[in-house]
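> Provided below for reference: sequence and predicted model.
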Amino acid sequence: MSPTQQGELDPVIHAAARLKITATLATLPVGDRITFPRLQELLDMTPGNLSTHLRKLEDAEYVLVDKEHQGRTPVTYIALTKAGRRAFEDYTDALRQLLGGTA
């Protein structure tokens, strides 16, 4: 995916649900991750809706979805990638520019 022009809003992040996901993941320290159920709970989204939006973010390489097992129980972890964190920072900078602030 090519980077957006300066001042242009990233269409991958711009969708309301994906913006909420990205903003929530951006609050985690670099390298941290969150379980799928916890993210679902924080965002009050259905599993299907969350999965659909995570897939778009994953396709853009903005999030990493890691499926592991704890014993016999599958656990899905979600993390913001370095590219995703950068894209979110660029998005917020572009938004500030559009609103008349400084970038």
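Yep, that arrived.
> hey, let's count contacts and neighbours off CA atoms from now on
Fine.
> residue nearest the centroid of the chain?
residue 22 (2.7 Å; CA atoms, centre = their mean).
> and that residue, what does it touch?
Going by CA atoms under 8 Å, 6 or more residues apart in numbering, residue 22 touches 13, 80, 84, 88.
> structure two is appended below for comparative analysis:
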Amino acid sequence: MKEILKDLNKAFENKVRLGIMSALVVNDYLDFNTLKELLDVTDGNLASHLKSLEKSKYISFKKEFLDRKPNTKYAATDEGKDAFVKHIKAIEQLLK
């Protein structure tokens, strides 16, 4: 049991962060507004969770302009994908 628990990652304990990573792992990238609508969260709430995942180097971002409007795209890093898959596998093991 202890072996399984060590693979649970605190970064993904929050449902918003879990949702962000779930969405980014299955998509090449998503922009801020798409994530906000998908997760049904406020700008500030999403921004704080994105910053936390950025600090952990689990996601990366790219800023650009579309029709003179700023647009930020987010993607899961390889490190983030690996950590997330490990976390999900630990949860699956706990459920068995």
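Received the coordinates, thanks. The structure presented is a predicted model; accordingly, all values stated were derived computationally and were not measured.
> how close are the two chains, by TM-score?
TM-score for the superposed chains, counting by TM-score structural alignment, normalised by the length of the second structure: 0.88, backed by 93 aligned residues with a CA RMSD of 1.5 Å.
> ok, back up a step: which positions in the helix or strand containing the residue nearest to the centre of the first structure come out as buried?
Element membership for residue 22 of the first structure, per DSSP states H and E: helix 16-26. By neighbour count on 16 or more other CA atoms under 10 Å, the buried set for helix 16-26 of the first structure is 17, 18, 19, 21, 22, 23, 25, 26.
> what about the residue nearest to the first one when sequence neighbours are not counted, how many residues nearby?
Take residue 17 of the first structure and drop its neighbours on the chain: the residue closest to it by CA to CA, 6 or more residues apart in numbering is residue 53, 7.0 Å away. Other residues near residue 53 of the first structure number 19, with proximity taken as other CA atoms under 10 Å.
> residue in the second structure paired with residue 53 of the first structure?
Under the alignment by TM-score structural alignment, residue 53 of the first structure pairs with residue 49 in the second structure.
> hey, where'd the helices end up in the first structure?
For the first structure, the helices defined by DSSP state H cover 11-14, 16-26, 36-43, 47-59, 82-98.
> mind putting the ones you listed in CSV, distance to residue 67 of the first structure included?
CSV is the format used below for the helices of the first structure (distance: least, CA to CA, whole Å):
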stretch, distance to residue 67 of the first structure
helix 11-14, 23
helix 16-26, 17
helix 36-43, 10
helix 47-59, 13
helix 82-98, 19
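> do you know which of these lies nearest residue 70 of the first structure?
helix 36-43 (14.1 Å; CA to CA).
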